[in-house]
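S.K.: Sharing a model that was predicted from the sequence below.
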Amino acid sequence: MASVHGGETIRARRQRLSLLPRACEGCKIRKTRCDRSNPCSNCKASGITCQQPPVETESRPKVDRVAQLEDYIERLEERLSNVENQLAGHGIESEAPRASSVVHTGRTENETPVSQLLKDSPGSLYEGSSSFTNHSVEAIEVAQRTVGSNISGAASSVGASLSDLDALLQPSSALPALENHQFSFNADSRPLPTLESLPVALVLSVVRRMKANSPIFFSGYTVNDTSLIENLCQAVFFPTDPVSLGQLTSMNGILYCILKEYLATQDPLGKQYDLKAFLAKCDRNFNLGIETYDVLAVPTFDNVLALTLAVIKAQSECKPQLCCTLIAAAASHCQMLGYHRELTYRSDTRRIAEQKRRIFWSLYIFDKNMSLLLGRASNIQDSEIDVQYPSLSTDPGQLPWDRWYLMAILLAKEQGRIYETQYSAAALKTSTATREHHINELSVALQQWRTNLEQIDPSRVKHPEIFALSRHHWDIMYYSTLTSLLRASTTSGVGAEISSPCFQAARSSLQSHLRCFSGYQMIDMVSDKDFADWVLHNSSFNPFLVIFLHAIAATSLEDVQLLDEVVETLRKVRGASSSSERLYLICATFARIAGRMVEEQSSCVGLYDQQTDSLHLLDAMDQIPIIWPESLQDFPEMDTSADQFSDWGVPDMAGILTSWAEGQPSAFGMYGANMRGGQPE
């Protein structure tokens, strides 16, 4: 707020002058100087009535009121025109869908301009207690308390200035525009892709179907409220405000997940519509939306929802590197919006706050799991989180699923602690005693977690077959996480020790894998690809390497048989994706080598103590590579000279085992990143 000379603000000056009496009407007409008394001396001398000027009110002249109404009508007409343009631009159909739609990525005359589609700016962004804004607010509060105890004129002037400053710091006056998230904002030079149309009748049928019978998708992590999808579809198909790209992308992402489920379960809706064709449309629309700068860079609720759905899709397609990219973008949005802090939910309704919490904690689960799986620091730090967990449902059919969701959050917390205390760069510099202390502490925490998991009552759960099948998946997650914990290096520089509890956890993990695969085979709605994508590639396969080392160290035929059984399950799903094929080839090679070495009664991987059932690894790189060529040549079903081995080859496989033996995750080799000299190519 500007100020006049002497430190008096404009507002204070206006307030002071408004208190002064004004000249009477008689003196104004005669154009004489009025002494501003009542009655004034001029009116007394003239013997006329002294008429005081009327008090000004805040009411505007009639002309201004008419102009305001005209402007309001003009803005309403503009908004109505925007809605009509959007309906034409999105090609929303009220009848049955046309046979085909031509899709362009350039601007067409019916395409909605980006300035209209993204008119809604992101909300106020979260700033922590160390920020300049928060320090300024604290300083203002202190100054206001000081001024409040002083009733002088100077204090009044300072108080007005503080009020002006406080207004400048309010979130409403600092709403970040879209321009703050990009270098330029030119709708004409950066058109959005045209999304293929979906028939309104289909969307309405899906919404009615969801409300009548909650899909399995709603029993998971991210979304469990039909009103969110219903409101999202209303905002897109029957808009009263400009539709954002995040809304369009989120809607297509949710419909993609639900239509995919309806196809797998052979829902009766498939007899009315070609669900496979509409699933492909949703898939394409969703991909186009996710691959835009605005969704990745602009922090809004709809963009966070879209990115979280994209993480689920990337997991289902076994693309861990893409998954990490999407998690990083979504986590950044959450932190900028303050979803990790409880104070940012105070102004939200209970339903909206619950939706935000579920999305945040879902991202948290994905982030911590991928962190341990790939050996990378997580994007979301536990020290910054104080947001509450999602509430539990009162519906007895949904309650067990919600309890599992809470258990997933707690397991993710332990996975984050395992990485931080055992595998991070800082952890590798700590003493052996410190790391062993953390291992013992986390082992107890994981055991308590499993005890709590087993106490969940599934007797009234919705979708009981899927719930029972998921139980085996939890066993895999528990034992593979426990193996990664117990496997963490207890010595540095020379090698590592694998204890008997680690061998037991690894064996239990592979046995759980066999039970889980058998359960998936018995349910028609789940394909081999689903098993590969959701079970194999979202849990650590370190237990396989642990049992491989135990087999050749203890010359155990029982371990070799277990490895062969696991390889057989991998063989059945090897065609699900290139990652499944790669995982099969690597594990089959390890199993074959273990069989040959046990058969020849040869062990050269370290010092094995039969009494304690523990193995101390010395230097795996000097011992293992000499075995690989002969073993690979003896594979009856593999062509070792084929191009399929050119991408990973003998040195790569040796690198997988060596880096793992030194206490590093093996996910790079398992997922396809080439390791040469310890660096990914």
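M.R.: Structure received.

S.K.: Going by C-alpha atoms from here, please, whenever you check contacts or count neighbours.
M.R.: Noted.

S.K.: who's in contact with residue 405?
M.R.: 220, 221 (CA atoms under 8 Å, 6 or more residues apart in numbering).

S.K.: so it sits in a helix?
M.R.: Yes. Per DSSP: H, G, I helix; E, B strand; the rest coil, residue 405 lies within a helix segment.

S.K.: how near is it to residue 456?
M.R.: Shown here: residue 405 relative to residue 456, a distance of 11 Å by CA to CA, to the nearest Å.

S.K.: repeat for residue 144
M.R.: The value you get for residue 144 to residue 456, if CA to CA is used, is 54 Å.

S.K.: which of these two has more neighbours?
M.R.: Ranked by neighbour count (other CA atoms under 10 Å), residue 144 and residue 456 place residue 144 first, with 18 against 14.

S.K.: helix or strand right after the host helix or strand of residue 443?
M.R.: Assigned by DSSP states H and E, residue 443 belongs to helix 432-454. Going down the chain from helix 432-454, the next helix or strand is helix 464-487, by DSSP H and E.

S.K.: For that next one, could you pull out the residues that count as buried?
M.R.: Neighbour counts over helix 464-487 (16 or more other CA atoms under 10 Å) mark 466-467, 469-470, 472-487 as buried.

S.K.: Need the residues that contact it.
M.R.: Contacts of helix 464-487 (CA under 8 Å, 6+ apart): 401, 415, 418, 422, 439, 442-443, 446, 450, 458, 461, 497-499, 501-503, 505-506, 508-510, 512-513, 515-516, 519-520, 535, 539-543, 663.

S.K.: Pull out the buried members of those residues.
M.R.: Counted by 16+ other CA under 10 Å, the contacts of helix 464-487 give 401, 415, 418, 422, 439, 442-443, 446, 450, 458, 461, 497-499, 502-503, 505-506, 508-510, 512-513, 515-516, 519-520, 535, 539-543, 663 as buried.

S.K.: circling back to that earlier point, mind checking which of the contacts of helix 464-487 land in helices?
M.R.: 401, 415, 418, 439, 442-443, 446, 450, 501-503, 505-506, 508-510, 512-513, 515-516, 519-520, 542-543 (DSSP state H).

S.K.: quick check, distance from the helix holding residue 443 to the centre of its chain.
M.R.: 27 Å (CA atoms, centre = their mean, to the nearest Å).

S.K.: Alongside the first one, take a look at this:
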Amino acid sequence: MDPGHANNGPAASDDSTRRAALARDPKSPGSEFSSRPNTCVPRSERKIDQIEVRLGNIESLLRDLSQRPVSTPGSNIQFPVTPAAFPGLDPASTSTAAFDSSDDESVLGGDSVIAQQTTFASDLLEHAVERTSLNDVSPKMWEALANLRQLAELQSRQSISHGPRFPLQQPIPKGGLGQLPMPPMDIVVNLLKRVRASPPGLFTFVCYFIGISDFSNLCRMVYFPTDDFSDSTFIIVNVGLYYLFLEQHHLTVDNKPLKDEFASHLYTSRVNLETALANMSLFLSTKIETVQALLMGTLYTIDVCRPSVAWHLNCAAAQICQTAGFHRRDLSTRNPEETDIKAILFWYTYTTDKALALRLGRAPAIQDWEITIPRTFGFDGILSLETKAVAGTWLNAATLQGQVYEQLFCPAALSQSPAVLAERARLLAAECRRVEADSYQSREMAILSLEKIGASPLVDVHLKGDEVQLLSTMTLIYRAVPAPEGSPTRFCQDCIDTARKAFRAHFVCMDLVRKDPHARAIYVHWNLVLTPFAPFFVLFGYVIETSSQEDLHLLKQFSASIDETSDASETMQKLSRLCNIMSNVAALYVEAKSQQVEDQAMVPIGDEFDVYLSQLGLMPVMDSAMGNAGDPNAEFGENAQVNQMADWMSGNRNLLGLLEQDISQIGGVQWPPM
């Protein structure tokens, strides 16, 4: 096989072509089989001989994959921007941002458990295809193995030192940010007038939650700069315009030229925003305006699914809040007129901090024992009671997320015994159920009030998505509760049931946003990527261990729902590709394992799946020498359960981290649904 075509995977090879080539080349490995007279050799033996040749080619492919670097050529990694989601844009106008990449820095970072698995998996893999002659194996199965291998290679080798990604960033003109082109002023003025006369929508609530009371005046400062305006003002205005045009694009249904015009202005706002964010000073003032700009930048980067960038911005906001004393009762009351807005900004920073910390596996920037102000948002005006109730449940959910990381998944927690972790998980699960009940009441009250005044459906998306986030967090908690002794799976029944419930809630939300790609993208980025969507990985692991057809169907249904969003953004294309790969791997794994029962020659294929899935942290590494490969709960170390959980969490986090990488070489041509 030509090494230059290794990326095509085993499925790209045609058996008849390969056999013909082997027959023509007497020097090819296995050509002695082709040269034997057909009349002298039984048909079954000829078939085995041909399969041995195929195995030699497969082995060469896998070795080539293991030796070939996975990063793009050269010293820089390029991150292209796909403007397809924004009709009417000139692709030539988009930019790419290149960042230096170090080959010495692993995407696994501090996840040493996964790194150790890589060595184990590589050693086992080297012998997996050599042990037994195989029956004809579906090309789809070989493609699945190649995809898994490439995912594992990316996890263990690809550099993460690319820095924050701002692919739309443009050079700053000589006159500063004020010289960047802005959306037409007359259109902005007309839209702001329309917003004031309409029921509250997403733009209104964003300004409400960030404490921006006079957005029109900020726009005047940027459009008619009698004095120099700050970078923070420029960022706030462009994030506001981003949400303004995003909402109008969503609400415009039957007028394609107008919808395309809104998309173009939306893109202009994004370019300005990313240019400003990419050039923010390291040392920022402790003004309220600065925190507002950082928080709005955080909201935007979560919307476009860049959690690592959102972490940088939100941490900067958290540092300013704490330096300025937004979180201390004695300091915040020195200026009573600013007390409420400081509390709003601090608590919004707090909720995002906890979610991002759990998503990225890092300690939160804000610690609960440092806070002395009341745990409430000081909202006034329309829907203040409903909004305050919903925001209160956000606070409770954020506190819970912080406790989940601290008590179950941080390094100190993972040094505890399984019994200690299980007891902590049960207590957290009880608290999560209480938060879920409170959240349901607050959410239904808010949605009912919003429907009465005709609020934008985009607000509903955010509110209903909270249920999915909370169920995902609860699934994560139950992951720390071990299954009963003798169970065929690592996951307790509560974990499986909660994961299924999260899937059903997700399908309901997707029905709400099915008609608009931007709404779909926002929902998925906030509720499936910001908080690690543990239910997918739980049911994936459960299918691998039990061959559950019901849950395999849920995985396929989930992948199909994500596939509907692939037109919304580059990240959604990656997530769709990743989900398709994993759900098809699950289906093919079940097929391979079912064939093993009748055909022992299929055992090496099942073993290869096991190796790759273990390397990805999606199933436990089993030491066959200890004879416990059939029991997912078997003890192969003092803290086997804890090690498995750490592997699983790291694997989930790292797979989601690939959404910020280039995975275009993985997946290839998708096979038809099974």
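M.R.: It's in. Quantities reported herein were computed from a predicted structural model and do not represent experimental measurements.

S.K.: Helix or strand: which one has the closest residue to residue 575 of structure 1 other than its chain neighbours?
M.R.: Spatial nearest neighbour of residue 575 of structure 1, excluding adjacent residues (CA to CA, 6 or more residues apart in numbering): residue 581 at 6.2 Å. Under DSSP H and E, the secondary-structure element containing residue 581 of structure 1 is helix 578-599.

S.K.: what's the mean deviation for that helix versus structure 2?
M.R.: Helix 578-599 of structure 1 differs from its equivalent in structure 2 by a mean of 3.3 Å after superposition (mean CA distance after the TM-score superposition for structure 1).

S.K.: residues in structure 2 aligned with the helix or strand that that helix is followed by?
M.R.: Going down the chain from helix 578-599 of structure 1, the next helix or strand is strand 607-609, by DSSP H and E. Aligned by TM-score structural alignment, strand 607-609 of structure 1 falls on no residue of structure 2.

S.K.: what's strand 607-609 of structure 1 in contact with?
M.R.: Residues contacting strand 607-609 of structure 1 (CA under 8 Å, 6+ apart): 553, 554, 614, 615, 616, 617, 618.

S.K.: go again using 10 Å as the cut-off
M.R.: 497-500, 550, 552-554, 614-618 (CA atoms under 10 Å, 6 or more residues apart in numbering).

S.K.: Buried by neighbour count, from those: which ones?
M.R.: Of those, these count as buried by 16+ other CA under 10 Å: 497-500, 550, 552-554, 614-618.

S.K.: okay, those residues in TSV with distance to residue 241 of structure 1 next?
M.R.: Shown next, in TSV, are these (distance: CA to CA, whole Å):
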residue	distance to residue 241 of structure 1
497	62
498	61
499	62
500	63
550	63
552	67
553	68
554	69
614	66
615	66
616	66
617	65
618	66
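
S.K.: Which ones among these lie within strands?
M.R.: 497, 498, 614, 615, 616, 617 (DSSP state E).

S.K.: which two in those are spaced the farthest apart?
M.R.: 614 and 617 (9.9 Å; CA to CA).

S.K.: Now the common contact residues for the two.
M.R.: 497, 498, 607, 608.

S.K.: Which member of the residues you listed is positioned nearest residue 213 of structure 1?
M.R.: residue 498 (49.2 Å).

S.K.: now for that closest one: what does it line up with in structure 2?
M.R.: So residue 498 of structure 1 corresponds to residue 491, using TM-score structural alignment.

S.K.: so its match touches residue 481, yeah?
M.R.: Yes. Here residue 491 of structure 2 reaches residue 481: they are 7.5 Å apart, a contact under CA atoms under 10 Å.

S.K.: if we can go back for a sec, pick the one among the ones in strands among the buried ones among the contacts of strand 607-609 of structure 1 closest to residue 216 of structure 1.
M.R.: residue 498 (40.2 Å).

S.K.: Identify the residues contacting the nearest residue to the closest one once chain neighbours are set aside.
M.R.: Leaving out its chain neighbours, the residue that sits closest to residue 498 of structure 1 by CA to CA, 6+ apart is residue 615, at 5.1 Å. Residues in contact with residue 615 of structure 1 (CA under 10 Å, 6+ apart) are 496-500, 503, 549-550, 553-554, 605-609.

S.K.: Distance-wise, check residue 615 of structure 1 relative to residue 663 of structure 1.
M.R.: For residue 615 of structure 1, the distance to residue 663 of structure 1 - CA to CA - is 14 Å.

S.K.: Quick check: neighbours shared by these two?
M.R.: 496, 497.

S.K.: Residue 551 of structure 2 -> structure 1?
M.R.: Checking TM-score structural alignment: residue 551 of structure 2 goes with residue 559.

S.K.: Which neighbouring elements make contact with the helix or strand harbouring its match?
M.R.: Per DSSP H and E, residue 559 of structure 1 falls inside helix 557-572. Contacting helix 557-572 of structure 1 under the criterion 3 or more CA pairs under 10 Å, 6 or more residues apart in numbering; DSSP states H and E are the following elements: helix 500-521, helix 528-531, helix 542-554, helix 578-599.
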